[in-house]
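> I need the structure of the sequence given here:
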Amino acid sequence: MFVNGSVLTSVQMFIRHGDRTPTSAIEADANVTWDCDGLGSYIYTSVENRVGQENSIKLQNAVARQTIVSPGKSPFSRYNWKGSCSPGQLTPLGAQQHRTLGSILREIYINRWKFLPTEFDPSTLYVRSTDFWRTQQSAESLVTGLYLPQVTEGRPPIFHMEVVPSSVDYMTVNRNLCPKARDLESAIKGGANYQRVHSNSNTLTREVRDIMGRHSNLLDTVLPRLCHKMEPYCEEGKSGRCITPAMSDLVVTKSSLETSILYRDAPQSRQYLRLGMGPLAKEIVDNFVTASQRTTLSRRSSSNVPQFKLYSGHDGTIGPLLGLLESTDLRWPPYASNLIFELWTAPSGERFVRIFQNGNIMQTTTKWCNLEWCPISQFVANMEKYIPQDILDECETEY
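Purely as a prediction, here's the structure:
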């Protein structure tokens, strides 16, 4: 259990992007409107700065925007919706989800624990995102909530975000560069449990596909409309044949069952996660080891190692991490899902890890550790099971 007098040493947070538009449009979207005019998800240090006319860097406070002009300027407009959102873009609701989450973090890590400074200091915050607009906007929105718009005289602080190209990223399972992971995933999806999920939902999902013109990704297409309480998709020319709430619920339930099998419950899941999440598991461990080496109980390190590390990704980031940690709650991760890893230093000098899943201490199926106060040695031992010695060699090994 938590030891009084302990000092918060390091925090790593993983988020899924917020609410977004469908990742692609189909013909049935032609009369739907998705507006992103009020998104307001810009880097906070560039939005509300106030500098005098005499300041020579005034133009550095300009904000760049891009404008979506669909559907009017394309002859293919019937295959897209109306409004100012592009496919897969964060919506104003998604931005607000993360601004709200950021404000909650402010109460915890700034006001309560005094862990972060009250005003933005780039040296204390590391931000990393996948190479997608919606994940980058989600990270910006969260930081906007964490650090409210500030009046800055002179040169404003720089908000820096690292992005790894998708082709070589490791915040999701990189099936293209790891053939063995791809083979393992195929084996899991071909297994009896995974196929049973398909068989039990086959009739309804086939009907959903028929209504939507056999669009392949039902979750990414159905869920956004469901979340925004829009009119249901109906088969073209047949207004009475539409996707019902029961069908939408089935799509989400089916995805949750598939998520738990793929990332936790299949015989191949452990090996699949080792290859798919190994590099990220290593980064999490290395971050805590570095923080432990450079921080003492009496004084936080003056080095440039950020105290708070934020990673903005996808359901394909959160889901595998939940599986790796053996969470009891491995439903399909909803928008703005988050995992927080905290490293604490007790008065004795011992290190402990706490892990929160969407605001609650994570519970595990095997109870490998009490994640309310887990000795760092046990945490590292569990993570090391998923860290390959040579990821490239293991990825090429025949399955």
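
> alpha carbons only for contacts and neighbour counts from here, please
Fine.

> what are the ranges of the strands in the stretch 51-200 of the chain?
Remark: strands assigned in the stretch 51-200 of the chain by DSSP state E, counting those that start in this stretch are 125-129, 161-163.

> Now the second one, please; I'll put the structures next to each other:
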Amino acid sequence: MAPTPTTRMATRKARLTSLFLLCLTLSSVSAAPVSTPGEKRAQNVLFYEDRKAYSYCEADHPTVDTYPDPPVEGATLSNVQLFIRHGDRTSHSFYPVDHEVTYECSPQINSNYFITPTNSDTYNNASLITTHVVTIPQDSPFAKSIWRGSCIPGQLTPKGAEQQERMGRDLRRIYVDKLGFLPEVFDQDKFFVRSTDIWRTRQSATSLMTGLYPTNSSNSPSPTLRLTTLPIELDYLFFNEQDQCPRIRQLKSHIARSNPTLRHLYTHIPAPILAASQIIDYPNTLSIDEVLDFVSPRVCHDHPQPCIKEAKGGGGNEEKCVDGKAVMEAMAELRSTESAAMLRDDKRSFELLKVGVLYNNRIVVTKSNWCDLSWCPVQTFLEHLDKFLPGEDYLEKCKEQPKR
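Modelled structure (predicted):
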């Protein structure tokens, strides 16, 4: 599972560009933090120097034992924003070597479909409960081009749903049981839950909320969760660089060319990734993203990595296999270097409301002198974000050409 940042801050509607699910609590209830002697605390680390922060299979998240108290006595919690990515998923693409592994996803989480009643309806509040089942018949002539089991590409796995539900349970122990910040019984008015309109992210959101507010028994009515999405074409959680804002693509290219470190990263592929790219879809060569998309689910599910046999000079064959561990370590190194290169050059100069940021249950520490993210003034935090947000004239900004 990808990084899970938690931000404690004052209520504010922010314009955020990300692929992550956004879950905001809008409650104005405040509760004094409770300190327990001897508790483990979230570590202060430079997030781009800690490779554990890049645990793809399952990122760390806050627990009641590690959740840090504010460094100032008497502070009260005003607002919580939780930003997560979806849980464990299958690969986005198939390759011939995939037929040797199995991914099981069915039956999936039940979905409730409600019929909106009108004055002329004979039946009011009619509903239908469905269970989504994916089947991959092995007698199909195309079955060997896909893995075995019951998962489609990019689908949330049962492991991914359980990851999110477990995080929800841990968040309940923090914000309901320990701090009393959230009500014991689900109240829709206390939440704003936002997701990208992708199956795995919607399921991740509902799985997390199931852990945060589980039903007490089979006889208890399930709460109705209001999950907000936008059409992909309008959603600001996506880059939309192809149609809505071509300038994003131009800026990404400009950044890659202007920074020597990034330029080196984009033109020199690490040896383990290059070797894997030549094995997975032999004799074709895959991109870095395609290699990671293939290797990561296999690593997370303990599936074997593929091998090929190549003819050796003088006769005989040589077997070459994908080294999943080496690929994941190379990706962690790439991400660490990329983040450091992009953040180090940014000179950030920058009360009563303060912000604390946890990234994979670690307090974010910045090298440049702009703010301490374990305890940052909210106005400083928001002013810094505004430097990177396009503002109300974002349509005009999208048309601008980057300066040469």
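
> picking up where we left off before, tell me which of the strands of the stretch 51-200 of structure 1 sits nearest to residue 242 of structure 1.
Evaluated with CA to CA, those place strand 125-129 nearest to residue 242 of structure 1, the distance being 36.9 Å.

> Tell me if I'm right that residue 203 of structure 2 and residue 162 touch.
No - the criterion here is CA atoms under 8 Å, and residue 203 of structure 2 misses it with residue 162 at 10.7 Å.

> Among the two, which residue is more densely surrounded?
Set residue 203 of structure 2 next to residue 162 and count neighbours by other CA atoms under 10 Å: residue 203 wins out with 23 against 17.

> in the stretch 1-150 of structure 1, which spans are helices?
92-105, 133-146 (DSSP state H, counting those that start in this stretch).

> returning to that earlier point: residue 220 of structure 1: which of the strands of the stretch 51-200 of structure 1 is closest?
For residue 220 of structure 1, the closest of the strands of the stretch 51-200 of structure 1 is strand 125-129, at 20.2 Å, according to CA to CA.

> what helices or strands is that closest one leaning on?
The contact analysis (3 or more CA pairs under 8 Å, 6 or more residues apart in numbering; DSSP states H and E) places strand 125-129 of structure 1 against helix 133-146, strand 161-163, strand 308-313.

> In structure 2, what range does it match?
Using TM-score structural alignment, strand 125-129 of structure 1 lines up with residues 191-195 of structure 2.

> Map residue 158 of structure 1 across to structure 2 for me.
Using TM-score structural alignment, residue 158 of structure 1 sits opposite residue 224 in structure 2.

> nearest spatial neighbour of that match, skipping sequence neighbours?
Closest residue in space to residue 224 of structure 2, ignoring its immediate chain neighbours: residue 188 at 7.8 Å, by CA to CA, 6 or more residues apart in numbering.

> what's near enough to touch that neighbour?
Residue 188 of structure 2 is in contact with 224-226, counting by CA atoms under 8 Å, 6 or more residues apart in numbering.

> Translate residue 6 of structure 2 into the numbering of structure 1.
In structure 1, no residue is equivalent to residue 6 of structure 2 according to TM-score structural alignment.

> cool, residue 161 of structure 2 as well?
Aligned counterpart of residue 161 of structure 2 in structure 1: residue 95 (TM-score structural alignment).

> Give me the neighbour count for the nearest residue to its match once chain neighbours are set aside.
Of all residues not flanking residue 95 of structure 1 in the chain, residue 141 sits nearest, at 5.5 Å (CA to CA, 6+ apart). If you count neighbours by other CA under 10 Å, residue 141 of structure 1 ends up with 28.

> same question, the one 3 residues further on
Look at residue 144 of structure 1: counted by other CA under 10 Å, it has 26 neighbours.

> Aligned against structure 2, show me the partner of it.
In structure 2, the residue paired with residue 144 of structure 1 is residue 210, using TM-score structural alignment.

> what does residue 260 of structure 1 give?
By TM-score structural alignment, residue 260 of structure 1 lines up with residue 339.

> From residue 332 of structure 2, how far out is its match?
Applying CA to CA, to the nearest Å, the value for residue 339 of structure 2 to residue 332 of structure 2 is 11 Å.

> neighbour count winner among the two?
Using other CA under 10 Å as the criterion, residue 339 of structure 2 and residue 332 rank with residue 332 on top: 21 against 15.

> Give me the distance between the strand or helix carrying that one and the centre of its chain.
Here residue 332 of structure 2 sits within helix 324-344, counting by DSSP states H and E. Chain-centre distance of helix 324-344 of structure 2: 17 Å, with CA atoms, centre = their mean, to the nearest Å.
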